[in-house]
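**Student:** All I have is the shape, not the residue letters:
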């Protein structure tokens, strides 16, 4: 497994305010894509936004994505080590993700890139 994060997702209750904040404070470029607004441009997209619905009780936060060779095996091992599945496997065109809370409560996304 890797020690590097490959993507970062900011979960927010106010997409417009968060978008403006990061753009104006840090000068980060934000690109509109079919999947929603993303940090970066072209082939260098490194993060995105997930809007939280008003009835979503989860907190606004940043979620880092860490690459794993097998997302199902990594999720199973994470649970065996005391993690909790927050969001079960989701398959997307670029890959598959399982969101977990590690035993200390921090949220992490396990990411398996799609086969090329």
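**Tutor:** Looks like it arrived, so ask away. Treat the numbers as computed from the prediction; the structure is a model and nothing was measured. Numbers count the residues shown, from 1 in each chain.
**Student:** For the rest of this, base every contact and every neighbour count on C-alpha atoms.
**Tutor:** Will do.
**Student:** Could you verify that residue 17 is part of a helix?
**Tutor:** Yes - counting by DSSP: H, G, I helix; E, B strand; the rest coil, residue 17 is part of a helix.
**Student:** Next one: it relative to residue 7, how far apart?
**Tutor:** 21 Å (C-alpha to C-alpha, to the nearest Å).
**Student:** Who has more neighbours out of these two?
**Tutor:** residue 7 (17 against 11; other C-alpha atoms under 10 Å).
**Student:** can you pull out the helices in this structure?
**Tutor:** Applying DSSP state H to the chain gives helices spanning 15-26, 71-80.
**Student:** need these in CSV with distance to residue 58, can you?
**Tutor:** CSV is the format used below for those (distance: least, C-alpha to C-alpha, whole Å):
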stretch, distance to residue 58
helix 15-26, 15
helix 71-80, 20
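**Student:** ok, structure two:
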């Protein structure tokens, strides 16, 4: 088992990511070459990406062409129903109510914060989340680009206080103004970051595979970052620490 395998993630810790794509096979080729991922069928049309045998992400077929092609970060929760009620009480919205996933894998929900940024909840069953993280080719960080950072800090600080501010906090989750990186009119949104050893070198691979560079590389408090899109339009970031 990988050294950084977590048997369970605390409430509010980013524990999983998935990409909703028009063409999962094309996504497998893109990310397989970019990050060295291999794949196995998980449930329905969803595949799990693995690195050295450990699960690191999921690729899913986008059922409705009107939905965005997007990477989503999921925060761990012991009770998705209870967390959903707290989100509503704090001014957020529930996009997809908690539903069971697979054969006992867990339960998921989609929500938005008060500014409309979409994030997921994951209530673990037999699948706790990432088998590897914080290394090249795996999840490294989630950054929320917001309109009002004070307001979203209050929202997430209330929702996931221990994960963000508790004595054992390991947040993997930052907040920044949208205009720091994107045009001011860009809606608030999360950007999932994957670790790389050499940001510049990986940018070349992204472009060779049909992706494009949206921003960077630039220096952030947590490392060197470049925001890119894959060859189907899903945005994510590369993080060199």
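**Tutor:** Received it, and whenever you're ready, just let me know what you need. It should be emphasised that the depicted structure is a prediction, and the values quoted were computed from it without experimental measurement.
**Student:** what TM-score do we get after superposing?
**Tutor:** Put the two chains on top of each other and the TM-score (TM-score structural alignment, normalised by the length of the first structure) is 0.82; 114 aligned residues with a C-alpha RMSD of 2.2 Å.
**Student:** thinking again about what came up before, most packed of the helices of the first structure?
**Tutor:** Most buried of the helices of the first structure by mean neighbour count (mean count of other C-alpha atoms under 10 Å) is helix 71-80; its value is a mean of 16.
**Student:** which bit of the second structure covers that helix?
**Tutor:** Using TM-score structural alignment, helix 71-80 of the first structure lines up with residues 80-89 of the second structure.
**Student:** quick one: contacts of that stretch?
**Tutor:** 77, 93-94, 97-98, 107-109, 111, 113, 121-123, 159 (C-alpha atoms under 8 Å, 6 or more residues apart in numbering).
**Student:** Of these, just the buried ones, PyMOL syntax please.
**Tutor:** Buried residues within the contacts of stretch 80-89 of the second structure, by 16 or more other C-alpha atoms under 10 Å, are selected in PyMOL with:
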select buried, resi 77+93+94+98+107+108+109+111+113+121+122+123+159
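**Student:** who's in contact with stretch 105-116 of the first structure?
**Tutor:** Here stretch 105-116 of the first structure has contacts from 63-71, 74-75, 93-102, using C-alpha under 8 Å, 6+ apart.
**Student:** how about the residue nearest the centre of the second structure, what does it touch?
**Tutor:** The second structure has residue 73 as the residue nearest its centroid, 2.7 Å off, counting by C-alpha atoms, centre = their mean. By C-alpha under 8 Å, 6+ apart, the residues touching residue 73 of the second structure are 14, 15, 16, 17, 18, 119, 120, 142, 190, 192.
**Student:** So residue 229 of the second structure versus residue 90 of the second structure, what's the distance?
**Tutor:** 32 Å.
**Student:** What of residue 119 of the second structure?
**Tutor:** Taken as C-alpha to C-alpha, the span from residue 119 of the second structure to residue 90 of the second structure is 15 Å.
**Student:** Between the two, which has more neighbouring residues?
**Tutor:** residue 119 (22 against 16).
**Student:** To which residue of the first structure is the more buried one aligned?
**Tutor:** Checking TM-score structural alignment: residue 119 of the second structure goes with residue 108.
**Student:** still on that earlier bit, identify the farthest-apart pair in the contacts of stretch 80-89 of the second structure.
**Tutor:** 107 and 113 (19.5 Å; C-alpha to C-alpha).
**Student:** and the closest residue to residue 112 of the second structure other than its chain neighbours, how many residues sit next to it?
**Tutor:** With sequence-adjacent residues excluded and distances taken as C-alpha to C-alpha, 6 or more residues apart in numbering, residue 112 of the second structure is closest to residue 118, at 4.4 Å. Residue 118 of the second structure has 21 neighbours, counted by other C-alpha under 10 Å.
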